[in-house]
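In: What follows is a predicted protein model with its sequence.
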Amino acid sequence: MTPSELQAYLHAHIPLSAAMQVEVAAVAWEHVLLRAPLAPNINHRETVFGGSASALSILAAWSLLHARLRSSGIASRLVIQSNRMDYLLPIAGPFSARSSLEDPDQWPGFMRLLERRGRARLKVTAELMAESGVAGLFSGEFVALGYETARI
């Protein structure tokens, strides 16, 4: 999946991503990098609204699993079950979120469980970045529901 394909998918299927002007900067097996400008995500203090920071992190984490499953030829519904967001610094400009699996070694077991039971869960993390450095840390548990070969 290319960055432009993922971006088109997000904007079409998750309208909030279009309203936030989310840009997909990179899609790789190991990570997804999303970016967003300040203007549509600003709060009353002229910094990034916490909900936008959290949403970008969730989108990056969800996108990583979505891209991995698509690359593996698997179609399933992905939902977030739980998450934690730690805000470390205010963000006064463009910001990004870079996701990765909390434990990449769990991927094969996740896939086996999804195939066998039609349901599996996995933890994904993301670093929220500002020009000044790491501005937040995200950790979320996602559940994949259903298992079928994707029509790619």
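Out: That came in fine, so what should we check first?
In: Going by C-alpha atoms from here, please, whenever you check contacts or count neighbours.
Out: Noted.
In: Let me know the secondary structure of the residue lying closest to residue 120 once chain neighbours are set aside.
Out: Nearest residue to residue 120, sequence neighbours excluded (Cα to Cα, 6 or more residues apart in numbering): residue 114, at 4.9 Å. Under DSSP: H, G, I helix; E, B strand; the rest coil, residue 114 falls in the helix class.
In: what do you get for residue 91?
Out: Applying three-state DSSP: residue 91 is coil.
In: what's the burial count for it?
Out: For residue 91, the neighbour count with other Cα atoms under 10 Å is 25.
In: which residues does the residue lying closest to residue 71 once chain neighbours are set aside contact?
Out: Ranked by Cα to Cα, 6+ apart and with sequence neighbours excluded, the top spatial neighbour of residue 71 is residue 1, at 7.0 Å. By Cα atoms under 8 Å, 6 or more residues apart in numbering, the residues touching residue 1 are 27, 67, 70-71.
In: let's bring in a second model and compare:
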Amino acid sequence: MNCCRSPKNSAEFTKYYQLRWKMLREPWQQPVGSEKDDLEEQSYHRMIINSKDEVLAVGRLERNGQHQGKIRYMAVSETTSGQGLGRQLVVELEALAQQLGITQIVLEAREKAVGFYEKLGYLQVNKSHLLFNEIQHFTMQKSLSAHDNHHAELVNELQNTWHDTIPMSKAMNIEISYYDKAKLITHCDPAFNKNLHQTMFAGSIYTLATLTGWGWVYLQLKQAELEGDIVLANADIKYRAPIKGTAHCQLDFEEVIGELTSLKEGKKAKMQVMANLYSGDKVAATFHGQFAVLPKKSS
């Protein structure tokens, strides 16, 4: 059975890039290595792989900014052409983009692929570059609706609370792009949060992670119909790699320890969370925080 996911290890990445080169570079006598660029480390890679660990199709999503993404390097194996794998891959990349808060996808389509993308809702913008003096490309784009969030009202309340009470969160333009009780994803404006090295400022990474953790506790309080003052009691962050593009922060329910029922008895509650900052598919920083929730004093 086929599975669409990101490559898990170096061996799978080798197969991933091999198919990209074989379909997009080898026919035009381009050397191995020409199938890669400088954005590989900060992009989202997806492949369709079968039960025999054969890579059947590949594609990449990169971010041009906080709300725009670009699909590139789409390739399907000759042996599986016509089986709908290309469509499956685009749908997967679009769903990922929606979770990340991307509202517009752009791409450069080869002339023979224009019809394929038009069937998926992409519109031609203009005639683009000529690759290898032979392959005409066309710029195409598609608007994506916001992720269908059943907790939209609650999420908007949290985001407005940040922007109204924490000036830094508004300046960073911290936004929530996804929440489903099991996962919370946030992101911020990459241009505002860059340092002199053109990577994400460490203080911005810490702020985004801290507010994501605080926000998780806030959402749990609201859903449990409880009240309390949330304070950060202890925190630690490990910076693993520089973030050159647009980061997103993700907090998963499995990484949360603690509960809030003690608030019903007027006692303090505690929650420990872990959140990861991602540059593309890779974890660039890991935040551990312990939050205390203090019961509201009756007036």
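Out: Yep, that arrived. Small disclaimer: the values here were computed from a predicted structure and weren't measured.
In: circling back to that earlier point, let's see which of the contacts of residue 1 of the first structure end up in helices.
Out: If you go by DSSP state H, the contacts of residue 1 of the first structure have 67, 70-71 in helices.
In: which of those has the most neighbours?
Out: residue 67 (21 neighbours).
In: Need the counterpart of that one in the second structure.
Out: Matched by TM-score structural alignment, residue 67 of the first structure corresponds to residue 219 in the second structure.
In: could you list every residue that touches its match?
Out: 154-155, 158.
In: Among the residues you listed, which ones are in helices?
Out: Per DSSP H, the contacts of residue 219 of the second structure map to helices at 154-155, 158.
In: Quick one: those residues as a markdown table, columns for neighbour count too.
Out: Listed next are those as a markdown table, based on neighbours: other Cα atoms under 10 Å:
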| residue | neighbour count |
| --- | --- |
| 154 | 16 |
| 155 | 21 |
| 158 | 20 |
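In: show me where the second structure has helices.
Out: 10-24, 85-99, 114-119, 152-165, 167-171, 202-223.
In: Any idea which residue is closest to the centre of the first structure?
Out: Central residue of the first structure (Cα atoms, centre = their mean): residue 60, 1.9 Å from the mean position.
In: Looks like that one contacts residue 99 (just checking).
Out: Yes - using Cα atoms under 8 Å, residue 60 of the first structure makes contact with residue 99 at a distance of 5.5 Å.
In: Pull up the overlap in contacts between these two.
Out: 32-33, 126.
In: Out of these, list just those in strands.
Out: Counting by DSSP state E, the part of these found in strands is 32-33, 126.
In: Just give me the neighbour total for the residue nearest to residue 70 of the second structure when sequence neighbours are not counted.
Out: Spatially, and ignoring its direct neighbours in sequence, residue 70 of the second structure is nearest to residue 106 (4.8 Å; Cα to Cα, 6+ apart). Residue 106 of the second structure sits with 21 neighbouring residues when counted by other Cα under 10 Å.
In: Next one: residue 106 of the second structure relative to residue 86 of the second structure, how far apart?
Out: 16 Å (Cα to Cα, to the nearest Å).
In: So which bit of the first structure is the strand ranked longest in the second structure matched to?
Out: The longest strand of the second structure (DSSP E) is strand 282-294. Aligning strand 282-294 of the second structure against the first structure (TM-score structural alignment) gives residues 133-145.
In: Good, wrapping up.
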